[in-house]
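*Asks:* fold the following, please.
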Amino acid sequence: MPTSLKPDAPSRDAITRLVRHDSVHKDIYQSEALFDLEMRHFFGNTWNYAGHASQIPQPGDYITLDLAGQPLLVLRDLEGQVRAFFNRCAHKGTQLFTSESGNTGGRFMRCPYHAWSFRLDGSLVGYPLKAGYEGTGLADSEAGQGLVAVPGLQVYRDFIFVRTNPGGVDFDTYFGDMRSAIDNMVDRSPSGELRIEGGVIRNTIHCNWKFYLENINDPVHPVSAHESAVRAAQAVWQPQDVSAPQPLAVEQILPFGQKYDFFEGMGGHVYPNGHSVSGTRFSIHSGYGELGDYVRDLQAALGEARAREVLQRSPQNAVLYPSLALKGSPQTIRVIRPIAVDRTVVEAWNFRTVGGPPLLLERALSYSRLVYSPMSFVAHDDVHLFESQQQGLRSRGSDWVSLHRECRPDEPAQPNEATSGTSEWLIRNQYRAWLRFMTQDMEA
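*Replies:* You can find the predicted model right below:
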C-alpha cells in the first residue's frame, strides 16, 4: 500500500500505485503535492474547454480564464480567426487583460504596465524608449518574439478547446467519437448555431475537482441524495389537475425521483481517454414536453432521419473529460475549473438554440437555476456531500475509495456499452485516463 504523498514531488511509480482496477487511493483527492503535479502534467496534457466562439463574435473581442493555474487569453483577430495566448506580457509578465471579457479597442493590445504593444496575432509592435534597446539582443530574445501562443488550440463547431503542453495527443484522436455529443447539441438548432446567453452561474465548492466529475457519472445518488427536493416538488404539484401542463420547474425536478431500476436501465457508454455518456437509452430529460413546429423546422434543416436521431438522444450527461459536461436537452453545459486540492469552481452556461423556439432557452435557464445555482436545493444536496467527502477522507479509516460497482476482471476494452446505467465503469475509465495523462511526460 502506498504511503501518503509528501510535499517533495511524488515519483511516477508512486503515482501509478494510486490507481487500482477497482479503487483509487485517497491521496488522489487529498495531496497538495499531487495536485501541483496535476496542474502541470495532467491538465497540460489533456484538451480542456476554454469557451465558446459566440462569446467573442467581433474582431478584438476577448475572454480570459484560468485553466489549471495558467492565465489564458482567447480572442478573435482582425481576420476573424480565434487565437489563444498565455495571458502575460512578453516584457515583465503582467496580464494584458484582467477583465473576464471585453474588446481590445483597436488593432493592438497594450500592456498597462510599460505600454508594450502587440498585434492581435500576438506579434510585438512596439515599446517606449526604443533607443535604449538598440544592440541589446532584444529582437532575438524570448521577449522580442511577442506573446506566447497556447500550444494546442482547436475550435470544433464553435466550442473552443486548448492544450497547454506541447506535443501529446491531437484533438481529433483525443475526443474521437465523443465529438458526436457536441454535434447533438449544435444540430438541435435549425440554423446549426448556438449562442451563449443568460450569463454564467459559478459555484465554488470546497472539494477536489474529481468528486464533482465522478458525481456527473453517478446516477445512483439521486434516489437518496435528492429525495427531499423531489418530495418538495411533489407536495407542490400533487394537488393540481393531473391533466394540466406541468410548469418547467416541476417538469425538470420530478424526474429526479425515479427509482433504481430506472437509472439501471438508462444505459451508458465508455470512450477512450476518460470520456463517457450516461443515459444512452433514455434519461431524466427524455420526457420533456413536445415543441410543435420546432420538430418540423428541424426536419427541414437536417432531414427527417437526422432530426429524429438528434431529438431522441437526450443523455443524462456527456462528459468530455476532464473539464466539460454537456446536456443536449436542456441546452446547458458545466465547466469544471480546479483551483486548489480542496477547492473547485463549477461554471454553468446556457445556450440559445438559434432558429429554435424561445422555450428551449427558457428550459435551459430554468434548469440551471434549479439544479446548478448555489441557491438551488438540488445543488445544496450535492455540495454538502462533496465537502463531506473531502473532510471524511482526512480520517484514519481505509486509504482506498471503492469503485467496485459492476467491476469485472475481464472488463472489455473501450469503447463499449456499460452493462447498466449505474455501472461505475464510467468512473473507473476516468481514472485510467487520469493515470495515463498524468504520467505520460514524467520520467520514471
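
*Asks:* going by C-alpha atoms from here, please, whenever you check contacts or count neighbours.
*Replies:* Will do.

*Asks:* hey, where'd the helices end up in the stretch 51-200 of the chain?
*Replies:* Assigned by DSSP state H, counting those that start in this stretch, the stretch 51-200 of the chain shows helices spanning 171-175, 179-186.

*Asks:* and residue 49, what element?
*Replies:* Residue 49 is part of strand 48-52 when elements are defined by DSSP states H and E.

*Asks:* list the helices and strands that strand packs on?
*Replies:* Under the contact criterion of 3 or more CA pairs under 8 Å, 6 or more residues apart in numbering; DSSP states H and E, strand 48-52 touches strand 61-67, strand 159-163.

*Asks:* got the buried residues for it?
*Replies:* Buried positions in strand 48-52, judged by neighbour count with 16 or more other CA atoms under 10 Å: 48-52.

*Asks:* return the residues in contact with residue 41.
*Replies:* With contacts defined as CA atoms under 8 Å, 6 or more residues apart in numbering, the neighbours of residue 41 are 165, 437-439, 441-442.

*Asks:* kindly indicate which of these lies nearest residue 179.
*Replies:* The closest of these to residue 179 turns out to be residue 437 (CA to CA; 19.6 Å).

*Asks:* excluding its backbone neighbours, what's nearest the closest one?
*Replies:* Distances taken as CA to CA, 6 or more residues apart in numbering place residue 42 nearest to residue 437, at 5.2 Å, with adjacent residues excluded.

*Asks:* what secondary structure does the one you found sit in?
*Replies:* Applying DSSP: H, G, I helix; E, B strand; the rest coil to residue 42 yields a three-state assignment of helix.

*Asks:* if I look at it, how far off is residue 439?
*Replies:* From residue 42 over to residue 439 the distance is 8 Å, taken as CA to CA, to the nearest Å.

*Asks:* who's more crowded, these two?
*Replies:* Neighbour count, other CA atoms under 10 Å: between residue 42 and residue 439, residue 42 has more, with 24 against 20.

*Asks:* so the more buried one touches residue 433, yeah?
*Replies:* No - using CA atoms under 8 Å, residue 42 is not in contact with residue 433, being 9.5 Å away.

*Asks:* run a quick neighbour tally on residue 134.
*Replies:* Applying other CA under 10 Å, we find 10 residues neighbouring residue 134.

*Asks:* I have a second one here; can you model it like the first so I can compare?
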Amino acid sequence: MKHRPTPPISSLVESDRVHRDVYISEDVFEQEQRRFFAATWNFVAHASQIPKAGDYVTLDLAGRPLLVVRQADGSINVFYNRCAHKGSKLYTNESGNAGKVLQCAYHAWSYRLDGKTLGIPLRQEYAESRLSQCKSGQGLTRVGAAEVYRDFVFVRLDEDGVGFKDYFGESLQWLDNMADRSPSGRLEMTGGVIRNTIRCNWKMYLENINDTVHPVSTHESAGKAAKAVWEKQPQKSSMPISVEQMLPFASGYDFFTKMDAEVYPNGHSALAVKLSTHTGYAYPQDYLDALSATHGEAHAMEVLSKAPQNSVLFPSIAVKGAPLVMRVIRPLAVDRMLIEAWSFRAEGAPELLSERAMTYNRLVFSPMSIVAHDDVHLFESVQQGLQSQGNEWVSLHRGTNGQPEQVTQTMPCKGTSELLMRNQFQAWAKYMAEPVQE
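*Replies:* Presented below is the predicted three-dimensional model:
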C-alpha cells in the first residue's frame, strides 16, 4: 500500500466507526506513545512483587524504561530507569533486590532508594563544574505521578493531568471486588506471568475483551470439545476445574444476549456484571465463613455475587474477579503487542482459588491454550486485512441509534452493545488531543 499522509487525529474517531489508521498508522502509534500513554494512568506493578526494601521490578511503558522500587519506609517509588549521568539503565533484570543503594553498572554513580544522588566517583573533579545546577546532579527522575490502590501500582507519566480517582472513578470497584475475595483483603501475585507477543495493534485486543458476539463462532470448536468430553462422564461426577471453565464456551447467542454491562467515563467498563461465564463458581463453606467474618455476610455475598466477564481499567488492564486473573496490555509497535496473564492468590483463602486462577490462564490465555490461538489468529488476520484497499472504516454500529454518545457517568447497556468499544475510542480521542508535556 502506498504511503499517504495520516488524517488528523480528530477525524479518525466518529460516533459509530473508527478509521483504520488508528490500528495501522506508524504516525498515530508514535503520537500515542508521546500523548495518550503519558496523559492516562497505567498499571506498572503489584506490591506483592516487591515485599522488601530495595526490591525492584523493571518494565517499559510507552517506550520509556521504568523502575519500581520498594522504599525503606514501605512506600513505593517509580523512577525512569536511567542513570542521571549517561542515561544507562540502572537495572536490566526484570526484578531483584538492590539492597540499600541503587547503583549504575557503567560509572558506579549511586543513589538512595528515594532517588537522591549518593555517590559519584572522582567527585572532586566536579567541584568547579555546573553539575549541581544541572538535572544530572539532582538524582533519578520520578514519573509524573504514582498511586498505589489495593496494592496495584499505577503511574501517570505527565507531571500534570487528571487525578487518579477522577480518571478511574467507579471502575475501581472491580479492584475492590477482586481484593475483597481475600478474608484479609490482600492479594499476592502467584504462579508467574504468562506472556504472548501478538502481531496486532493493542486496541484490537482491548476491543475483543468487550466483545460477547465472537465466542459463538471463534471458539466454537473449543466449546464443543469440552461439552463432548463432559457428556461422556458418569452422572454425578465431580466437575474438574478445566471443564467448569471451558463449558461456557459452548454457549450460544441466547446466553450472551442476556449479559449486561456498565461503561464509565475515560474508557473503563464492566462486562456481564449480573451473569457471566464465571457466575456460579462453587466455594468451600469454611471460606464463605471466613469471608463473612471479616467483611460481614452482606458484603461477602455481594462480592461473590458479582463476577464480571471482564472489567477494563483502560487502557492497561482487564481483571476477572471470580477466577482471580488479570491481563496486562503492553503495546510494542503499531502492529505488535505483548499480553501478560497474571494469577493472584487471595490471602487466607483456600488453594482452590489459586488453582482456579492458574488453570484459567493456562487454558484460556496461554499461547498454547485451546482458546487463545483462535483469537490470536483473528487479531493478526485483522491487522493484515486493514492494509487492503477499499473501505477505510471499521464498524462499531452495533447497539447505537446513530446519535452521538457521551459517557459522562456510569451508563448501563447490553452486553452485546459495541458501546463498550465506542467508549474506549472516545477516551482515546480525548487524551490524544491533550497537549504534549515536554
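
*Asks:* can you give me the TM-score here?
*Replies:* Once superposed, chain against chain, the TM-score is 0.97 (TM-score structural alignment, normalised by the length of structure 2); 435 aligned residues with a CA RMSD of 1.4 Å.

*Asks:* read off where the strand holding residue 49 of structure 1 ends up in structure 2.
*Replies:* The aligned range for strand 48-52 of structure 1 in structure 2 is 42-46, by TM-score structural alignment.

*Asks:* dead centre of structure 1: give me the residue that sits there.
*Replies:* Closest to where the C-alpha atoms of structure 1 average out (CA atoms, centre = their mean) is residue 324, at 1.8 Å.

*Asks:* now do the same for that one: its match in structure 2.
*Replies:* Structural correspondence for residue 324 of structure 1 with respect to structure 2 (TM-score structural alignment): residue 317.

*Asks:* and for that match, nearest residue in space, chain neighbours not counted?
*Replies:* When the adjacent residues along the chain are set aside, residue 317 of structure 2 lies closest to residue 328, with 4.6 Å between them (CA to CA, 6+ apart).

*Asks:* now do the contacts for the equivalent of that neighbour over in structure 1.
*Replies:* The equivalent of residue 328 of structure 2 in structure 1 is residue 335 (alignment by TM-score structural alignment). With contacts defined as CA under 8 Å, 6+ apart, the neighbours of residue 335 of structure 1 are 49, 323-325, 346-348.

*Asks:* and if you look at residue 259 of structure 2?
*Replies:* Applying CA under 8 Å, 6+ apart, we find residue 259 of structure 2 in contact with 271-276, 414-416.

*Asks:* buried ones among these?
*Replies:* Neighbour counting by 16+ other CA under 10 Å classes 271-273, 275-276, 414-416 among the contacts of residue 259 of structure 2 as buried.

*Asks:* mind putting these in CSV, secondary structure and distance to residue 312 of structure 2 included?
*Replies:* Listed next are these as CSV, based on DSSP: H, G, I helix; E, B strand; the rest coil; distance: CA to CA, whole Å:
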residue, secondary structure, distance to residue 312 of structure 2
271, strand, 8
272, coil, 12
273, coil, 12
275, coil, 17
276, coil, 15
414, strand, 16
415, coil, 14
416, coil, 16
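
*Asks:* and which of the residues you listed is nearest to residue 234 of structure 2?
*Replies:* Closest to residue 234 of structure 2 out of these is residue 276 (26.5 Å), distances taken as CA to CA.

*Asks:* give me the spatial nearest neighbour of the equivalent of that closest one over in structure 1, chain neighbours excluded.
*Replies:* Using TM-score structural alignment, the equivalent of residue 276 of structure 2 in structure 1 is residue 283. For residue 283 of structure 1, ignoring the flanking residues on the chain, the nearest one in space by CA to CA, 6+ apart is residue 316 at 5.1 Å.

*Asks:* OK, contacts around the one you found?
*Replies:* Residue 316 of structure 1 makes contacts with 277-280, 282-285, 327, as judged by CA under 8 Å, 6+ apart.

*Asks:* the strands in the stretch 101-250 of structure 2, which residues?
*Replies:* Counting by DSSP state E, counting those that start in this stretch, the stretch 101-250 of structure 2 has strands at residues 101-103, 110-112, 117-119, 145-149, 152-156, 187-198.

*Asks:* out of those strands, nearest to residue 2 of structure 2?
*Replies:* Smallest distance to residue 2 of structure 2 across these (CA to CA): 24.7 Å, for strand 187-198.

*Asks:* show me what counts as buried in the closest one.
*Replies:* Under the neighbour-count criterion of 16+ other CA under 10 Å, strand 187-198 of structure 2 has 187-190, 193-196, 198 buried.

*Asks:* over to stretch 85-100 of structure 2?
*Replies:* In stretch 85-100 of structure 2, counting by 16+ other CA under 10 Å, buried: 85, 89-91, 95-98.

*Asks:* stretch 299-317 of structure 1 now?
*Replies:* Buried, per 16+ other CA under 10 Å, within stretch 299-317 of structure 1: 299, 301-302, 307, 310-311, 313-317.

*Asks:* now, those residues that are in helices?
*Replies:* If you go by DSSP state H, the buried residues of stretch 299-317 of structure 1 have 299, 301-302, 307, 310-311 in helices.

*Asks:* grab the nearest non-local neighbour of residue 191 of structure 1.
*Replies:* Distance criterion CA to CA, 6+ apart; nearest residue to residue 191 of structure 1, sequence neighbours excluded, is residue 355 at 5.7 Å.

*Asks:* roughly how far does that neighbour sit from residue 14 of structure 1?
*Replies:* For residue 355 of structure 1, the distance to residue 14 of structure 1 - CA to CA - is 53 Å.

*Asks:* and if you look at residue 304 of structure 1?
*Replies:* Per CA to CA, residue 304 of structure 1 is found 54 Å from residue 14 of structure 1.
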